[in-house]
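Participant: Below is the structure, and that's it, no one-letter string:
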């Protein structure tokens, strides 16, 4: 039977790691509060050392090892944030660390893990494949496996975020937490529900990596065949056994959000709060903005933004998706007669509407266009959704057959 994590476990973890981890800011957002009607306060864990919460649990786990196990070294599997946490925690403790990461892990996270002193092995398509390989190496090399989430000491370390939330915002009504394997929400839920009587804990997963809600509904852990989401930090097929035991008792609800909603939240955080948050860290705010769970006007909600380690190549794509959701980036296709001035006439309509053209792709060889015509794709900057809709209507009113592209 799985032992239930306790507040005492979290407090003990806090004593071990407090000299190393940062007490991250909790800041009220007037912008998101006005937009949602709730009192929204952001827990900015993306400002933690290594750029994510994972150092808390990794450090607590390593600090509990005896000298013999420390000499043997540690090993783990991670898509990136836990990798960096283990590497830095192990280096600070003078412990050798090996990190197995999926082959397609973000390059920025791979490089950062190596900088923190970890030996990186790239293996498998996703976290689960990397974990299986790491388990084999742990047995062969007699290393301690530091699980990313299915470990009581790791869960307790992550729970120290909950201690900070209660201290900084004792009036909190709802804490919203991303779920990958469940270690984070298990720790935070333990810390806040054992100190506050009426607090709710809401978990959030990406639609393409959701297993927690169905697991809670079934009463047993549900494992997905595959995952598909831009939120790579929570792209796990299943939640852990130990987190699941805590979640059944202390998590009120699990919501899901789409990649579009995640992209929008990430983009708004950049623009309004100047905070860079990765997809996995943005899902909590995405759930609030998308009203993925019910809340009341004036309710004090704390979304935990738990990571900021996004690959810059991916950031460009995600921000563009966010701008599409805001109606500030529009990509359209139309067909023009292949004659002088046709393109200029189209451009004039767009310019007269107050929109700005980013790029034009002119293709005379497209099979979709007649021999005497050319297909044109345009990337356009617009003010908002209403402006974009007005532009499309104006173009169609001028006789252009316009297709809006995703």
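Facilitator: That came through, no problem. Nothing here was measured: the structure is a model prediction, and the numbers come from that model.
Participant: From here on, just use CA atoms for contacts and neighbour counts.
Facilitator: Fine.
Participant: for the stretch 1-150 of the chain, what spans make up the strands?
Facilitator: All strands of the stretch 1-150 of the chain, identified by DSSP state E, counting those that start in this stretch, fall at 26-28, 39-44, 74-77, 97-101, 119-122, 144-145.
Participant: one more structure, for comparison:
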């Protein structure tokens, strides 16, 4: 698809920018609130849109409801829920590594669940042939239009917004938001954020069309789409100002910051917008300082076990979990002496393991691999100095 201007796009695709009356009353009009602590951390006037508070824990209810209304990927939960409400049978096809919580919730909502492939890109022709004659919903104009209602709400709730920072997976979310916002307020900057390990939109921009990329495991698993949708890409490239990449450390830190300062449980992909704004992130730049920024927190569907791993990685990235190895006497009192030093420095032991078999310098010594909790980098340095002084 090629488009030359906004009007051409709207005429060619029948997408109207304005109040979406077909989903009004069926999805939650989520609040957008300022977070003072995160504003200070990022150096911006930061507002968060709470899309993770939708019934199914994701913004995708908007596009799913809109698409189902018009019927003669990871929209599984949203389609299951609204399909059930509307009496439309829904089959969701999910990767075999999909979070267990999503699989079980889809089943409880009455959907048929088919697990296939390692990621959404492996659904392909095999599944299309299997479900011949069915309507496949992923990269359709109604999906983008439904997502665009987030942009309309942002303009109502934060009318003087300068920048909207949006996570990018299949590109439907950012396409919808960007089209809606730019049509009404072209001066508002729209910035996309992708994980480095699943940069399919960035690759598409480089090549000029959707192109498959190799994806690897990422904490932002909800954004791990190997090929952006052709329709979404055609819209997004026309309206989005720029896109940046984030690493796994920033994703983990963003999830941790939202837990601490917003009391919000947000999945890695849902926290990607904040991740880019954190110190050391690609949007930690002078041009962003003082700007009024809105970040959609677009999903909260994360397994408890994954959440625990993300928190630990976030604490490590924040230098609040640190590890070191210490060789001590293997005689009675050796370990006690080490823990006393750690206690005297005000640190707390998180984990400790003895290794005797691989230490060949002395039979009466043992290596202790220790993970301790500290308050940050300065505390870590004080602990290090205390350990070095003790020898």
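Facilitator: That came through, no problem. Computed from a predicted model, the values in this text were never measured in an experiment.
Participant: Got a TM-score for the two of them?
Facilitator: Once the chains are laid over each other, their TM-score by TM-score structural alignment, normalised by the length of the second structure reads 0.93; 382 aligned residues with a Cα RMSD of 1.9 Å.
Participant: circling back to that earlier point, nearest to residue 158 of the first structure, of the strands of the stretch 1-150 of the first structure?
Facilitator: For residue 158 of the first structure, the closest of those is strand 39-44, at 13.4 Å, according to Cα to Cα.
Participant: Which strands or helices does that closest one pack on?
Facilitator: Counting contacts by 3 or more Cα pairs under 8 Å, 6 or more residues apart in numbering; DSSP states H and E, strand 39-44 of the first structure packs against strand 26-28, helix 30-36, strand 300-305.
Participant: Just put these in TSV and tack on mean neighbour count and distance to residue 329 of the first structure.
Facilitator: What follows is those, written out as TSV (neighbours: other Cα atoms under 10 Å; distance: least, Cα to Cα, whole Å):
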stretch	mean neighbour count	distance to residue 329 of the first structure
strand 26-28	17	29
helix 30-36	16	21
strand 300-305	27	26
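Participant: nearest to residue 103 of the first structure, of those?
Facilitator: Among these, strand 300-305 sits nearest to residue 103 of the first structure (Cα to Cα), with 25.7 Å.
Participant: Look up the counterpart of that closest one in the second structure, residue range please.
Facilitator: Aligned by TM-score structural alignment, strand 300-305 of the first structure falls on residues 292-297 of the second structure.
Participant: Please tell me how far the matching stretch is from the chain's geometric centre.
Facilitator: Here stretch 292-297 of the second structure is found 13 Å from its chain centre; the criterion is Cα atoms, centre = their mean, to the nearest Å.
Participant: Residues in contact with it: which ones?
Facilitator: Residues from elsewhere that reach stretch 292-297 of the second structure (Cα atoms under 8 Å, 6 or more residues apart in numbering): 44-52, 154, 160-166, 266, 270-271, 273-274.
Participant: Pull up the aligned stretch in the second structure for stretch 163-170 of the first structure.
Facilitator: The aligned range for stretch 163-170 of the first structure is 152-159, by TM-score structural alignment.
Participant: my bad, should have said stretch 315-329 of the first structure
Facilitator: Under the alignment (TM-score structural alignment), stretch 315-329 of the first structure falls on residues 307-321 in the second structure.
Participant: Pull the contacting residues for residue 281 of the first structure.
Facilitator: Residues near residue 281 of the first structure by Cα under 8 Å, 6+ apart: 46, 178, 304-308.
Participant: Columns distance to residue 203 of the first structure on top of these, output as a markdown table?
Facilitator: Shown next, in a markdown table, are those (distance: Cα to Cα, whole Å):
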| residue | distance to residue 203 of the first structure |
| --- | --- |
| 46 | 18 |
| 178 | 6 |
| 304 | 10 |
| 305 | 12 |
| 306 | 13 |
| 307 | 16 |
| 308 | 19 |
